[in-house]
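Undergrad: pasting the structure only:
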């Protein structure tokens, strides 16, 4: 029975993660989704480059340091082709991450693990993380894999976990922070396995300090301003939570309050605050914690004795409908997300009608598409943190977009050699 439940979870996950691309292809749009183009571009060129090189398709250039995610993408594309790899790799990592998450919940004897895992796969953030190419999908998988190995309580599994964690600094600085907080809380709560957990934590911190010092790796920081809508998918946030899952999460924090778990609550506050510093991608990691509280709360609502059955039924119907509607609407958003064949045609025309060194001015959200399809340098793209003088360029880009003064606009365009 337990195996059947898990198979059902995997089948639902496959359907949800496959639907965006299935709908795109069905509508005659075989293109990748959004930021996937940056990762496919880098994966195609890393074979001919060194570990570190200058990416000159953005104004001022930026130093690229080899990311394990791009190595993995390049490796599989070598025999599967980039078209197939770009669609299968996120799905593959998603199913593995889901399996490991379920395994961890089972090892900690969480009774509501089936419901919690269902909440995870219907979360819009889960759909994005494991549908669109992004390095955080690999970081999440490695964190879950390493923590699963530690739970097996064998020395060589612990050694393997330490080696896996050593890759995290090369993917994302926040992934290191998240895993440190995760291990710290596990070490405090799991007394029987605390020695192994704190050993892994110590090595993770040491490896990270050495990696960031020796290789001068970047520490991500959000430059673009984040609004409330960025955190709620129902308001248009691409990396936002379902408002119904958020409500259950907040209720869970209050309902399940226990002074024994004060470190967990403090950790959640730190992680939630980190969103404003690092950016909305932090939600991809937080999602795995948020759904635990949401799932536990929903189960309490199901089992709770209500004085009025009608109110209970109405509340549950609203929640269930909201939870089902949210992933369905989000799948439609992903399936319609740029680019489409018209945009690709326009970018092909741009490539043919411009010179190789011409800098293209556009909103930074379009940067990756211009770099990858039009093969032209841009003023800004989605990796604002890695671009020299990005804040100044972002401010002046806004001035160009909204300026009514032709002379000022011309001066700004000339400043960046935009013709």
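TA: Looks like it arrived, so ask away. The structure presented is a predicted model; accordingly, all values stated were derived computationally and were not measured. Numbers count the residues shown, from 1 in each chain.

Undergrad: From here on, just use CA atoms for contacts and neighbour counts.
TA: Will do.

Undergrad: Do a quick rundown of the helices in the stretch 251-400 of the chain.
TA: 262-278, 283-303, 309-336, 341-353, 367-369, 390-402 (DSSP state H, counting those that start in this stretch).

Undergrad: is it possible to export the ones you listed to JSON lines including mean neighbour count and distance to residue 380?
TA: Listed next are those as JSON lines, based on neighbours: other Cα atoms under 10 Å; distance: least, Cα to Cα, whole Å:
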{"stretch": "helix 262-278", "mean neighbour count": "15", "distance to residue 380": "18"}
{"stretch": "helix 283-303", "mean neighbour count": "20", "distance to residue 380": "24"}
{"stretch": "helix 309-336", "mean neighbour count": "15", "distance to residue 380": "23"}
{"stretch": "helix 341-353", "mean neighbour count": "14", "distance to residue 380": "16"}
{"stretch": "helix 367-369", "mean neighbour count": "26", "distance to residue 380": "6"}
{"stretch": "helix 390-402", "mean neighbour count": "15", "distance to residue 380": "8"}
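
Undergrad: export those helices to a markdown table and tack on distance to residue 180?
TA: Formatted as a markdown table, the helices of the stretch 251-400 of the chain follow (distance: least, Cα to Cα, whole Å):
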| stretch | distance to residue 180 |
| --- | --- |
| helix 262-278 | 10 |
| helix 283-303 | 13 |
| helix 309-336 | 30 |
| helix 341-353 | 42 |
| helix 367-369 | 32 |
| helix 390-402 | 30 |
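
Undergrad: Quick check: which of those helices is nearest to residue 129?
TA: Closest approach to residue 129 among those (Cα to Cα): helix 283-303, 6.6 Å.

Undergrad: and here's the other structure:
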């Protein structure tokens, strides 16, 4: 490896470290608890593990790019877009079960490229063990690389991918209407998406696709894969994390083209590059600010640790906090983000109705039928679900002997006692 190439890798690692450090600084100014996404399994390693894995993911991705891109400057621009993407910050800045799966899948791809198929199978199995939701994604990746050894113009990989996506949609009965209806806010971080792409990255990606179209036969399996991943992301937003690698790849092609192309005006070229870099920095900065301001906060964490010492029972809260509540307290929850994504939203509709109800009998029947023992309410819920303290179930909680407020410090926890007179 040349010294110039090593310097570029070090620069990428420095930039990624700066971005993640800025996120941690902004976050720890508010709370010592990192945002939790889904059911986080690695509590004992909290802050340090995502940071270490971020370095591993960058290095493994670089090794993969070395196998498919000959130009080190192209590799540099691809990695630059990758580490400056909001998705990179999300995956390696929050507590989630995604980043380690990403490491294993990237490692298995690298092993396949190095023709270490025996070891790659074991790594893929490890990725499946860590997160079973990625089984279809893993099979699609295997199909893509199988295409390298197929007869030219064979349709087998494409038919296989369509078949796998059909199975994926069958086994993941998610609701696509919401994502299609709010496509902008669901997929673009600048417009509010928690897991989404930056506007400038998408612009560069579009340019990269146009540039690659001259060699579309060479890229067609990747085009097909990107369309497949996008379709899968309508059902499971985590798929965007893997689609982001392709966005960075083709965006890197475009950035390299802009950098190397001969311009009639050198000043214009510099202005365009500066504009692009400012756009990428702005997207990263605004996303860091947004996610560092989001919950959960320490007071919420403390309330759930306190709750975990009580008698076990199912907890009712807003679906957005379901995974967080379960991860910290180990108590079952009535609803979480999985129920929100499923096409059958009956649970969401039921508890939404109950939250607005003042009918004591209706509320008690609902809680009894669903074996709910605790109700967990934070400040965000009070601000978004109800307009006043006397609205809906809040009024019933205060005035019925069936409910006892057992915790009240920035978070309210109510215990339900169906036998109270």
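TA: Perfect, I can see it now. Computed from a predicted model, the values in this text were never measured in an experiment.

Undergrad: Specify the stretch among the helices of the stretch 251-400 of structure 1 that is closest to residue 106 of structure 1.
TA: Residue 106 of structure 1 lies closest to helix 283-303 among those, at 12.7 Å (Cα to Cα).

Undergrad: helices and strands around that closest one, which ones?
TA: Packing partners of helix 283-303 of structure 1 (3 or more Cα pairs under 8 Å, 6 or more residues apart in numbering; DSSP states H and E): helix 113-121, helix 124-129, helix 243-255, helix 262-278.

Undergrad: Give the aligned range of the second one in structure 2.
TA: Aligning helix 124-129 of structure 1 against structure 2 (TM-score structural alignment) gives residues 86-91.

Undergrad: Repeat that for the third one.
TA: Residues 199-211 of structure 2 are where helix 243-255 of structure 1 aligns, taking TM-score structural alignment as the criterion.

Undergrad: Using JSON lines, please lay out the helices and strands packed on helix 283-303 of structure 1 together with distance to residue 145 of structure 1.
TA: Formatted as JSON lines, those follow (distance: least, Cα to Cα, whole Å):
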{"stretch": "helix 113-121", "distance to residue 145 of structure 1": "16"}
{"stretch": "helix 124-129", "distance to residue 145 of structure 1": "17"}
{"stretch": "helix 243-255", "distance to residue 145 of structure 1": "25"}
{"stretch": "helix 262-278", "distance to residue 145 of structure 1": "21"}
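
Undergrad: Count the residues that sit near residue 128 of structure 2.
TA: Residues lying near residue 128 of structure 2 (other Cα atoms under 10 Å) number 19.

Undergrad: typo on my end, it should be residue 27 of structure 2
TA: Neighbour count for residue 27 of structure 2, taken as other Cα under 10 Å: 24.

Undergrad: Trace it over to structure 1, please.
TA: Residue pairing (TM-score structural alignment): residue 27 of structure 2 is matched to residue 24 of structure 1.

Undergrad: Out of the helices of the stretch 251-400 of structure 1, flag the one nearest residue 75 of structure 1.
TA: helix 367-369 (21.6 Å).

Undergrad: Mean per-residue distance, that closest one versus structure 2.
TA: By mean Cα distance after the TM-score superposition for structure 1, the fitted helix 367-369 of structure 1 averages 2.3 Å away from its aligned residues in structure 2.

Undergrad: Where in structure 2 does that helix fall?
TA: Under TM-score structural alignment, the match for helix 367-369 of structure 1 is residues 322-324.

Undergrad: That stretch: how far from the chain's middle?
TA: Averaged C-alpha coordinates place stretch 322-324 of structure 2 at 15 Å from its chain's average position (Cα atoms, centre = their mean, to the nearest Å).

Undergrad: Quick one: residues in contact with it.
TA: 36, 37, 38, 39, 296, 333, 334, 335, 336, 337 (Cα atoms under 8 Å, 6 or more residues apart in numbering).
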